[in-house]
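need coordinates for the following:
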Amino acid sequence: MVSTEANAQRLTRAIAEWIASGPHSTPADVALAGRGMADCIAVMLAGWSDSASHALRRIDGLGDWADPLSPPARDPGTLAAHLACAAHALDFDDNAFGNHTSAVLTPVLLAEAARVPTSGARLLDAYLAGYETWAELSAREDDSVHGKGWHPSAVYGPIAAAAALCVLRGLDADQCSNALSLAASMSGGVVAQFGTPAKPWQVGRSARAGFEAVALTEAGMTAAPDALEHPLGFLMAISPKGHVRRDGPTETGRHMARNGLNFKRYPVCYAMHRALDGLLAIQHKSMTPPEDIARIEIEVGEAQAAMLRHAQPSTTAEAKFSLPFGAAAVLLRGGLGPAELDPDFITSDAVRALLAKVDVHTRKGRHPIEPSLAPSDSVTIHLKNGASHSSEVILPLGHFCNPAPPEVLDRKIADCLAAGPRPDHASRLLSKMRDLSALDDTRALIAIGQEDLVA
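Here you go, the predicted model:
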């Protein structure tokens, strides 16, 4: 009989063998991955002018890098760090199972494609390898890593980035196992940074770490073969209560069909999207003027409330993690987009007046398919005349299981491209992004020193 511990010691190897076996895609998976990469590229371009992106370029001496899809001749890890920071800067990028998968994986693949051009189909296959590796590890944890203080995108991200790169570089199972092990030693990032420019920087570090793990593997550095599942390894180290499955069969190759990707309608933390949907639903029915509101009650999960830590935001970064601000924005403006994240609006008297009326309460329990969320969020608007209106939301619009109409996401992508550094190329770039699987040569999308993109 094989012991449980012996079974556990095979996890890193099992994932590595799956990565090396390729291909990793079904037509449905490819279509969704392509949508995720297109969404990520769009928000990355829109986030290129964010303060976090500017700061990172300054310290790396890349202040004159104007177009993210025409990068300078630098090592791919550096390029990936900058692209990933911009992709997450607006907090407008997609997510899955509480993690920002595309904001790590897409920049990594773009940076590698800038170094060694490939096909769009190969990029998508590598994306899926990274996604499935990420999902496999996340699914083994029964508790909220957010609640422990871990930023999961910065914790799982390096390992997923390494997995994706292993596919593009054609590494064998031994090399894949070693790269995963090294990447596990590069994980890190804390929830305390939410609402600051350090949050997208943590995602940038994850992208860079994947390159370093693969480069060290190719250079001959070896690492523990069981770093993921060892009793003192990655999974146990990040587990909030030790309720993590280090043994048992893997389900790599099945997670995308089960979890998909969740596309954001608002450029703020996903933890508040359900509440915003609920408030908008009430407003669409009642058309209540903000001045008639006496009090706004919102109930969210404990982990959500911990992430949404800014009750009185004064900056754009803080507003993205402020549920009272999100409520005020949608009630005053009928929506929440990049325009509402202007510092003058955030600190306006109208917003401040509504902030004082928002009461946030917590509820226990976890959503069965979204572990960072409560089973549902509820909102109630109490009016000065004694009436009240309530709404309960289980999944936000744009979630994999509650998809938004295609035209909503198409409009988002078009708006982000128009707000990016090359609005003159937005329509041509969009045509390339619509079907990445048909792209024969990624130089049509990204290339080092290429001045006239997607011509």
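
going by C-alpha atoms from here, please, whenever you check contacts or count neighbours.
OK.

tell me the contacts of Leu171?
Counting by C-alpha atoms under 8 Å, 6 or more residues apart in numbering, Leu171 touches Ala20.

where does it fall, secondary structure wise?
In the assignment (DSSP states H and E), Leu171 maps to no helix and no strand.

against His273, how distant is it?
40 Å (C-alpha to C-alpha, to the nearest Å).

could you do Gly77 as well?
The separation that Gly77 has from His273, given C-alpha to C-alpha, amounts to 32 Å.

and Ser51, by the same measure?
On the measure of C-alpha to C-alpha, Ser51 and His273 end up 24 Å apart.

so between the two, which is more surrounded?
His273 (23 against 14; other C-alpha atoms under 10 Å).

helix or strand for the more buried one, just tell me which one.
helix 273-286.

ok, then the element right after that helix?
By DSSP H and E, the next helix or strand past helix 273-286 is strand 293-301.

ok and that next one relative to helix 273-286, angle-wise?
150 degrees (axes from the mean of the first three to the mean of the last three C-alpha atoms, to 10 degrees).

for whichever helix or strand comes after strand 293-301, buried residues please.
Next in sequence after strand 293-301, counting helices and strands by DSSP H and E, comes helix 302-307. Neighbour counts over helix 302-307 (16 or more other C-alpha atoms under 10 Å) mark 302-307 as buried.

this one next, for a side-by-side:
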Amino acid sequence: MPTALSRALAGFASGLRYEHLPARAIEAVRIGMADTVGVMLSGIDMPVSRHVLASLGTRGVKNEARIQLGTETASVADATLVNAVTTSSVVFDDVAFAGCHTSTVLMPALLAEGERIGASGRRVIQAYAAGYEAWARLAERDPDSYSSKGWHATACFGPLAVALALANLRGFDEATTLRALGIAASMSGGITASFDTDVGPFQIGRGAAGGVLAVQLAEAGMSAPADALERSGRGMLVALSPKGAVDLESPLDDLGSAWRLESIGINVKQYPFGNIAQRAVDGALDLANAHDVKPQQVMRVELLISDAQYAVISKSPSVLHFVPSHSVPLAVVAALFEKRVTFDALEESFHGRPDVQALLQKVETVADSRIPADTQPNLGFSGGVRLHLADGRVLESPSVDYARGHWTRPMSEAELWQKFWSCSSKQLAQPQAEKLFASLIRLDEVANVGTLNR
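Predicted coordinates for the structure are as follows:
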């Protein structure tokens, strides 16, 4: 008889060691951690980050973990909360499977608890893998998208991943890990109605901090259901399942031998916009650079998308309300004006310009039945972009499977550094940023993560 799902995940997390990880999985974690710390630094001045920071009860009282890798400290739970909120506030964070942002949840918790206990970079990598791999397997068990039911999957599954990761980091046995998982299941939650508001990043941060609390309570001896995920009619997976089609029975036979960190990995965003915009920006930049397109030449812009993705995109709040970081038309217009897309495009000094506003009015979304539906959700626009020019020419970029920065089209270390510097330059001097990036991208060589950015 196969091991029950919750117990199988707890056994995997409690038994995983660094030596078990393939090199490609280790590389994925190093990239995810380095990229996400940079993104966190870019969000320090965001309003939601300031709101949450002001609410912390242990700020300056407990000296367990640093806030945003700076000089202020708080409890591990509070530092995790604000650091996760700060990271997700700028929608520049990486993406893994099913549209979930694994690093946004795992990095803050692992660095906070790792700092408290003096964990090495290898221990943190090992723990990240425990949380990621378990989360990936849970995401695969339901054929339907959680967002179709209104669930924010990152916020819903984040507490579980953090609980398993921190249980591994702390060296908990299987029984304690199982209780931590059961407690974390009770903390699941988050709705897509919160997207495009401050509640979106807050519910991710709350989920990460919930995983921290689950581990603390399990260590203290709190009891919890041993089948909190899979109990028929009552477990978390059944409660969240959009159509009740979640698989509660299939065994996890290859957990620990087939690695999703190898096959799915970490998908790094090149542009400070939502994931749905990344391929469209690639297409626009390809056309603008190849044909030296000037904005004043453009009469109409068509952003091509599959019928299936259009059904999802058309319901997004960002379509109804202009939110710069979620606006695909703005990202494409920035590409046409600047031949690059940076944080500058998010400033009103750019998107409020009359010429930019005029071109925005010429951008339309076109569902194209010839474009196949993506095999992964949340990939958004296809990368197919059609430009109608004043001289009668029509330029079109082809649809692409994955954006630059996807695990199958990875950024070089130099490109990763350039993104890190663009994110951190307002907070760190360049030599300090270079030192921090070098430590993160080679996290396996760090003896104590508490020394990062010191």
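
can you pull the TM-score for these?
Overlay of the two chains. TM-score (TM-score structural alignment, normalised by the length of structure 2): 0.90; 437 aligned residues with a C-alpha RMSD of 2.4 Å.

hmm, back to that, going by distance to Arg57 of structure 1, which of the buried residues of helix 302-307 of structure 1 wins?
Closest to Arg57 of structure 1 out of the buried residues of helix 302-307 of structure 1 is Met307 (27.1 Å), distances taken as C-alpha to C-alpha.

buried residues, stretch 59-79 of structure 1. List them.
For stretch 59-79 of structure 1, by 16+ other C-alpha under 10 Å, it's 62, 65, 67-72, 76-79.

kindly apply the preceding question to stretch 375-383 of structure 2 instead.
377-383.

circling back: and the helix holding His273 of structure 1, how far out from the chain middle?
24 Å (C-alpha atoms, centre = their mean, to the nearest Å).

and if you look at stretch 264-278 of structure 2?
On C-alpha atoms, centre = their mean, the centre of stretch 264-278 of structure 2 falls 9 Å from that of its chain.

tell me, it lands on which residues of structure 1?
Aligned by TM-score structural alignment, stretch 264-278 of structure 2 falls on residues 259-273 of structure 1.

now the end-to-end length of that stretch.
18 Å.

so which elements touch the longest helix along structure 1?
If each helix of structure 1 is counted by residues according to DSSP state H, the longest one is helix 198-219. Counting contacts by 3 or more C-alpha pairs under 8 Å, 6 or more residues apart in numbering; DSSP states H and E, helix 198-219 of structure 1 is packed against helix 51-59, helix 76-89, helix 101-115, helix 152-169, helix 173-184.

okay, now the equivalent of Ala227 of structure 1 over in structure 2: neighbour count?
Counting by TM-score structural alignment, Ala227 of structure 1 lines up with Ala228 in structure 2. For Ala228 of structure 2, the count of nearby residues is 23 (other C-alpha under 10 Å).

with Ala129 of structure 1 instead?
By other C-alpha under 10 Å, 31 other residues sit near Ala129 of structure 1.

and the closest residue to it other than its chain neighbours, how far from Gly157 of structure 1?
Leaving aside its sequence neighbours, Ala129 of structure 1 sits nearest to Ala164 (C-alpha to C-alpha, 6 or more residues apart in numbering; 5.5 Å). Ala164 of structure 1 sits 11 Å away from Gly157 of structure 1, going by C-alpha to C-alpha.

these two: which is more packed in?
Per other C-alpha under 10 Å, whichever of Ala164 of structure 1 and Gly157 has more neighbours is Gly157, with 37 against 29.

for the more buried one, give me its contacts.
Going by C-alpha under 8 Å, 6+ apart, the list of residues near Gly157 of structure 1 reads 101, 104-105, 134, 187, 203, 206-207, 210.
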